[in-house]
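In: sequence and computational prediction follow.
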Amino acid sequence: MIVSLKWLRNYVDVTLTVEDLVHRLTMVGLEVEGVSALNPHLQGVIPVRVRSVDPHPRADRLHLCRVSDGEREYKVVCGAPNVRAGVVAPLALPGTEMPNGMVLREARLRGEVSQGMLCSQKELGLGEDASGIWLLPETISLGIPLSRALDIEDTIIEVSITPNRGDCLSILGIAREVAAICGAPLRYPSVVLEEKGSAIDGRASVVIDDPVGCPRYAARLVEGITIGPSPRWLRESLEAVGLRSINNIVDVTNFILMEMGQPLHAFDFDSLREHRIVVRRARGGERFTTLDGVERTLFDDTLLICDGAGPVAIAGIMGGLDSEITSGTSRVLIESAYFEPVCIRRTGKKIGLRSESSYRFERGVDPEGVLRAVDRAAALMAEVGGGVMAAGRIDVYPQPIEWPVLSLRVDRTNRFLGTRLEASRMAEVLKSIEMDVRELDGNRLEVIPPSFRPDISREVDLTEEVARLVGYDQIPVTHPHVELRAEPLDPHFRMRQEARNLLAGAGFFEVINYSFIGQESLRRLMLDSDDARLHPVVVKNPLSEDQGVMRTSLIPGLLQTARHNFGHRNDDLRIFELSKVFLPRAGEALPAEPHQLAGILTGKREPHLLYGGEEEVDFADAKGIVESVLDLFYLEGVRFADEALPPYLDAGQAASIFCGGEWVGTLGKLRAEVQEAFDLKKDIIVFEVDFDKVFNLKQSHPMFRSLPKYPPVARDMALIVDENLSVQEPLDYIWGQKEALLEQVEVFDIYRNPQWGKGKKSVGYRLVYRSPERSLTDEEINDIHSGLVRKVLDVFHATLR
């Protein structure tokens, strides 16, 4: 909204400086986007009197003029045909930037100095006359800026209006806010109705067929007018807010639009067939040519203004080509109406047409301001057009709009705003914007919002009005008392983070795959038909077939990631994922969502040739990684066994992980058939751990234990056993004897020799003994160790190497 400060002062006494006014407007919710002087170039233009005019010695059409501003004389070269001694004209001084962008400089024209330029109206942007210099009135003050001499000095303020504040899309609307800010009264323009013509009744009529789209329609008739240019005050007012003067009648409608925010339309009364107005909905496919000369196809929800034969305007948006004001118009019917905002907004979007009128109708105009606007327009048209106003007016208002009666609780408002305002103070600020306020008691106000504020419909809206009018900067700043307390991290989350950090330290990269996978990728794992993982939750509207089910394992996603990397020549991989899988539960609508940890290793053990060789990762690498992860949980009784192996692992290089007799994961080399099904060109080692199970088995962190005082004693046991005997079984048996002095058992060697016969191997076990109370003797240890050896040899039918 462009506001002329000079125009604004017609309705309110502005007691603030421009800077303070801009600040206060912004603080009440009307953001000011820019402030500028009107016609700033006129600061360098002054009225001067021509003292003498002599012919130019070297140019037939130029003159040498001496002009005076009353104190100083200037030499000016001028080619205007009407320049003569004694006239007063505007002189643009050197340094002035003209409306066309040219910056004047003192110059020599055909050898003669010119200290400026005598200007025409068009050169100054103040008119269309370019036939000669602008001859100013003889009584005008000399030597002062032309804008001040002509009394056209003005400040233009550009205000950004939010969609809910349609009442501020007018000079009066802004003046109302300024009056509330300054505590000054608002002066509405006086309307003097001289109804000298015959009565309008019987000569024109209005029928509303759609009272929903058009709740109110008013009209007045002015006869005997003469179409011509507008008076200076009217042209200057419109030009100040960026509107071009057209003629006196159209300019009045635009003046009321900007002054009151009420769009009007002036019809050539003689072109209205049957001299009547009908407001109706369009028929689907009906065509109509608007003022811009475009024929438009209408919709069945388009609101039309029609005469006795057909449409003459699209309601609230634009008039028609056949009923516009022309130079021969002598009788004008003025339309002033209230149209339903949603109806106008919908029509404007459908037909792709917007106007200043529709912009205001879409945001809601004042239904009660319809009559005030039509009366003022009729009075102004009679004044500037020399016409006669017909007696009476038409006002069709079949269903008057009822305005809400709101209750404002003072204590609640103060609690919301953090203020301590009295009821009387709240009533004062609400009355300043023309609300009807009545104090019921010390804590309640009864408020009826004015008709131009349809955005106020609830108590909280009144609270907002109190806040912005009192001043947001007047609301005290308080800080809530908040107890700062850091909540401990969720233990499960903390363990997930520790596992991630450990794997990252071991050279792994974390990947995050989609929770959606393809059913086929699960089948490629060669799972048994009764395996629950083959019966996942199905996605109703999958993005693609490859994302049709919820994953029941992290392995397919990791294998597809590996294939993608292989395709980009990244053959040495260590990646993992720690996330949820979705396992169906019998009789349950929703699946279980346990966390699982899975990873794959492939390629060289040390990819960088400078630090490593050509060795590739194997089962032992994956086992070491898994053991490091399990160490985070301080588990007891962890063992690896070749039982309960998944079908997608090579049984010769795989193991299941057990803790306390409970299965918690697997690791091993990917089976060749599975590798081929996933189109993988390299061997892959896979590990998978049920993270939730491991977390539930987690032991407490061991406390500090002092270093042993007494030395250990080590003894070896090298057994020759059957090839198919697992290394773990003798290890478990030795621990199972619960020898008090046995501190540690580990495998130190596996050896095969053909001399022992087919299907035999040697496994070396190192047993470490220690007492916390004394040093052990060789004889004591030998007796204990010999006993353990005899038991192992007997149980496993082994021999010593």
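Out: Looks like it arrived, so ask away. Not measured: the values here are computed from a predicted model.
In: only C-alpha atoms for contact and neighbour calcs from this point on.
Out: Fine.
In: what's the nearest residue to Leu93 if we skip its chain neighbours?
Out: For Leu93, the nearest residue in space outside its immediate sequence neighbours is Gly116; the separation is 4.7 Å by Cα to Cα, 6 or more residues apart in numbering.
In: quick one, helices of the stretch 501-650 of the chain?
Out: Secondary structure of the stretch 501-650 of the chain (DSSP state H, counting those that start in this stretch): helices at 519-523, 555-567, 619-631.
In: of those, which is nearest Val689?
Out: helix 619-631 (8.2 Å; Cα to Cα).
In: ok, Ser237 touching Leu5?
Out: No: here Ser237 lies out of contact with Leu5, judged by Cα atoms under 8 Å, at a distance of 10.6 Å.
In: counting neighbours, what do you get for the closest residue to Gly387 other than its chain neighbours?
Out: Spatially, and ignoring its direct neighbours in sequence, Gly387 is nearest to Ile225 (4.1 Å; Cα to Cα, 6+ apart). Other residues within reach of Ile225 by the criterion other Cα atoms under 10 Å amount to 22.
In: comparison target below:
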Amino acid sequence: MLLSMQWLRDFVPYEGEIQELGDRLTMLGLELEEIFNPFEAITPLVVGHIVECDPHPEADKLSVCSVDVGEDELLSIVCGAPNVAKGQNVPVAKVGTTMPGGMKIKKAKLRGVKSFGMICSERELELSDAHEGIMVLPADLKPGQNFVEAMNMETTVLDLGVTPNRADCLSILGIARETALAFDLPITMPKLNLVESGGNAADLLKIEIDDPQFCPLYQARILQGAKIAPSPDWMRYRLLSVGVRPISNIVDVTNYILFELGQPLHSFDGDRIKGGKIRVAPASDGTKFTTLDEQERDLISSDLLIWDAERPVALAGVMGGMNSEIHDGSTNVVLESAVFRPGTIRKTARRLSLPSEASYRFERGVDQQMNTFAMDRAAQLMSELSGAKIVSGVVKNEPTPWKDRTHTYRHARCNSWLGLNLEPEFSKKAFTLMGLEVDDSNADSWKVSTPSYRLDLEREADLYEEVARYFGMDKIPSVLPRISKTFDSTVIAETPYGFYRRIKNWGRGVGLHEAINYSFVGDDDLDLLGLPKEGRVNIANPLSEDQNVMRTQLAPGLLNTVRHNLAQGNSHIRVFEIAKQFVKDADSDTETREQSRLGIMLNGPRNGSEWPHEHGDADYLDIKGLVENLLSDLKLGEASFTQAEDHSYLEPCVNITLGEKEIGFMGMVKADIADKYHAKKEVWMADLNADLLRDTVMAHKIKFAPLPVYPPSRRDVTVIGPVSLHAETIKDAIFGLKLSLLESVELVNVFTPEGQDEERNLSFRLTYRHAQKTLTDKVVDKEHKKVLEALEKALPVRF
């Protein structure tokens, strides 16, 4: 939001430092982004008085002017404008001035006559498109005056960042209220002096609203006998200072009120409204409508239109139509002032990629009670600037009148939440300055009524925030909160949030870094991984082309995380992400099925450079170990791992099964895909169904068993077998013996002898234990011999 200081002072008498104002507004939630001079490019210009104006001796269309620019300085300037004449005051660019377009004024000789400057037109100063002649200034100006100061142009504009909830601050009046709050200043509203000419507007126009939920209020005034002309300088310069191009007196007034009071208005050519009727109704699918930017729009049933008796004449809340616009020959004006449902306007503006100052405000909510005042002030200005007469009365349809809102406020609770010890009178003063009405008859629980322009105040907590804003967010002391665990902690642990927090704690505990990626990816990312096009959820208005679809798997985001880390010089990458993936589902209420997944990705050295261990690269055993560690941490027991025949981006790929349920998959990202993400070493990934894991954990019944009392006895064995023989097959064969003393079997090493392609060595550690006594070597050796004999009989192995 651009704030003109001249305009602001029409509402509040602020005379302090500009930076101080910006700092205070920032602390109130309106962040100051920039302070600038909107007319800085023409600041070097001065007012000149043409003392003499003679024809050029060598050119019929040129004049040689003697121009007084102050301090007894006369400049000889050759000018080609047809309207230049003796006695005029004009803007002059002296030699050395750089014009807004970048041209630098130099000494010149035109047809043999020297010229020491330039007399400027409005177009050359980028004040308007007028270029038929030079700009003629008021006669009461003095030669040598700075042009910007002489014309009372704005020299200070603040660019303020307004959060989406503060729709009331998208106007000069709204920011004036915040300024008054910050410095305890009075607010002066513009004086309304509306002169009606008779007649009855309600006899000339009827308003119909098909569905009140889309339009709570629509009203209009009718003006007759308007003369379309340029707006006066003061209005044009104010609009230019906030980035709006002046068009004509009628259109400029609607833009002026939009910035001044925050109410978007629209003016129709009254003679182009057919049948004396305006109807607010949705479009039909396939409706075509040409907006003021001369673009034909294809509309759908969710778009809201303004119709006359025969056709649509405006895209409600977004932009008017070409078929009803104000033009140079317009004389009768229908001035619209309305309130539309924010969500409807937002969807239409986003879908059509048609943002406007009006839609920006409508989609955040406008002040319904200010609506009539804004319309009447606009009608008054239009009448004063165009000579139009205002027909008596207002044409109005308000199916949903504004209802005052009252909230409970508990001061003790506010102090508790803010960590402050404020007196009740402090809060009451803050609310009063903000325009809120306070009923404190009950000292413990006040009733606070919020004004119609503060749509963001929806609950008691919002009132606490207002007290904090008035106190000063920067003044609230930093105090570490007291941490205590309650019985609710166990309840939270059973929620999805509690379970995912547990997963995150596990991830950090095993040395993984959490990645948080956008839910948006690009079609190119999914295509690169060979993921199907079916089921993709496309985004209607993507942030960019490489974020035009919702992710169907976590792999694209994690691979982009790997690429980013490699680009920053981090070669030891161990990351995890717990997030949702999205797939189209016609049976879902949102037509999209969401599933929480846990993704783990490893790349580079197994250990960081600071660890005094071997620095081999991460491999299959690392990713498998993490999956087994997670399942152990969740007390879910052991999973089985089976190699998948084919996968679009993992090779090899292993399916992970827990009981009879497949909970995910893991494997190595194909080398050509990893190369696309600048990974020169193997990238290992696991993708687990977090929702299924949670359901399994919630259904899991905890069983208690006594801790072992007697020591274990361990035996290592190296099994030599074909490369195609899986370690899991060997483990299953051992457990299949159902030996009572065998407690566990662990794979501790895999070794392939140099030059050997057909066989490999698998080393296992077998743990034996008896629950009632200490085992002797003789007993253990006997059990271990059974294992070796059984393996030789069942599998093609040797020892």
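Out: Alright, I've got the coordinates. Everything numeric in this text was worked out from a predicted model, so none of it was measured.
In: can you pull the TM-score for these?
Out: Once superposed, chain against chain, the TM-score is 0.65 (TM-score structural alignment, normalised by the length of structure 2); 613 aligned residues with a Cα RMSD of 5.2 Å.
In: rewinding a little: can you check which of the helices of the stretch 501-650 of structure 1 gets nearest to Arg244 of structure 1?
Out: Evaluated over those, closeness to Arg244 of structure 1 peaks at helix 555-567, with 66.1 Å, by Cα to Cα.
In: tell me which strands and helices that closest one is in contact with?
Out: Secondary-structure packing of helix 555-567 of structure 1 (3 or more Cα pairs under 8 Å, 6 or more residues apart in numbering; DSSP states H and E): strand 573-580, strand 595-602.
In: what helices or strands is the first one leaning on?
Out: For strand 573-580 of structure 1, the helices and strands in contact under the criterion 3+ Cα pairs under 8 Å, 6+ apart are helix 491-505, strand 509-510, helix 555-567, strand 595-602.
In: tell me what angle that strand forms with helix 555-567.
Out: On the basis of axes from the mean of the first three to the mean of the last three Cα atoms, to 10 degrees, strand 573-580 of structure 1 is oriented at 150 degrees to helix 555-567.
In: now tell me what touches strand 573-580 of structure 1 from outside.
Out: The set of residues external to strand 573-580 of structure 1 that reach it, using Cα atoms under 8 Å, 6 or more residues apart in numbering, is 496, 500, 503, 507-513, 554, 558, 562, 593-603.
In: buried residues in that strand?
Out: Using 16 or more other Cα atoms under 10 Å as the test for burial, strand 573-580 of structure 1 gives Leu573, Arg574, Ile575, Phe576, Glu577, Leu578, Ser579, Lys580.
In: isn't Val694 of structure 1 up against Trp663?
Out: No: with contacts defined as Cα under 8 Å, Val694 of structure 1 does not count as touching Trp663, sitting 9.6 Å away.
In: tabulate the helices and strands packed on strand 573-580 of structure 1 (a markdown table), appending mean neighbour count.
Out: Output for these, formatted as a markdown table (neighbours: other Cα atoms under 10 Å):
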| stretch | mean neighbour count |
| --- | --- |
| helix 491-505 | 15 |
| strand 509-510 | 16 |
| helix 555-567 | 19 |
| strand 595-602 | 23 |
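In: closest one to Glu780 of structure 1 among the helices of the stretch 501-650 of structure 1?
Out: Counting by Cα to Cα, Glu780 of structure 1 lies closest to helix 619-631 out of the helices of the stretch 501-650 of structure 1; the figure is 33.6 Å.
In: so that closest one matches what in structure 2?
Out: On the basis of TM-score structural alignment, helix 619-631 of structure 1 is assigned to no residues in structure 2.
In: so that helix versus strand 595-602, what angle?
Out: Orientation note: helix 619-631 of structure 1 sits at an angle of 150 degrees relative to strand 595-602 (the same axes, to 10 degrees).
In: can you show me the strands along the stretch 651-800 of structure 1?
Out: Across the stretch 651-800 of structure 1, reading from the start of the chain, the strands by DSSP state E, counting those that start in this stretch fall at 662-670, 685-690, 713-722, 742-751, 760-769, 799-800.
In: would you mind measuring from Glu673 of structure 1 to Leu649 of structure 1?
Out: Note on Glu673 of structure 1: its distance to Leu649 of structure 1, by Cα to Cα, to the nearest Å, is 10 Å.
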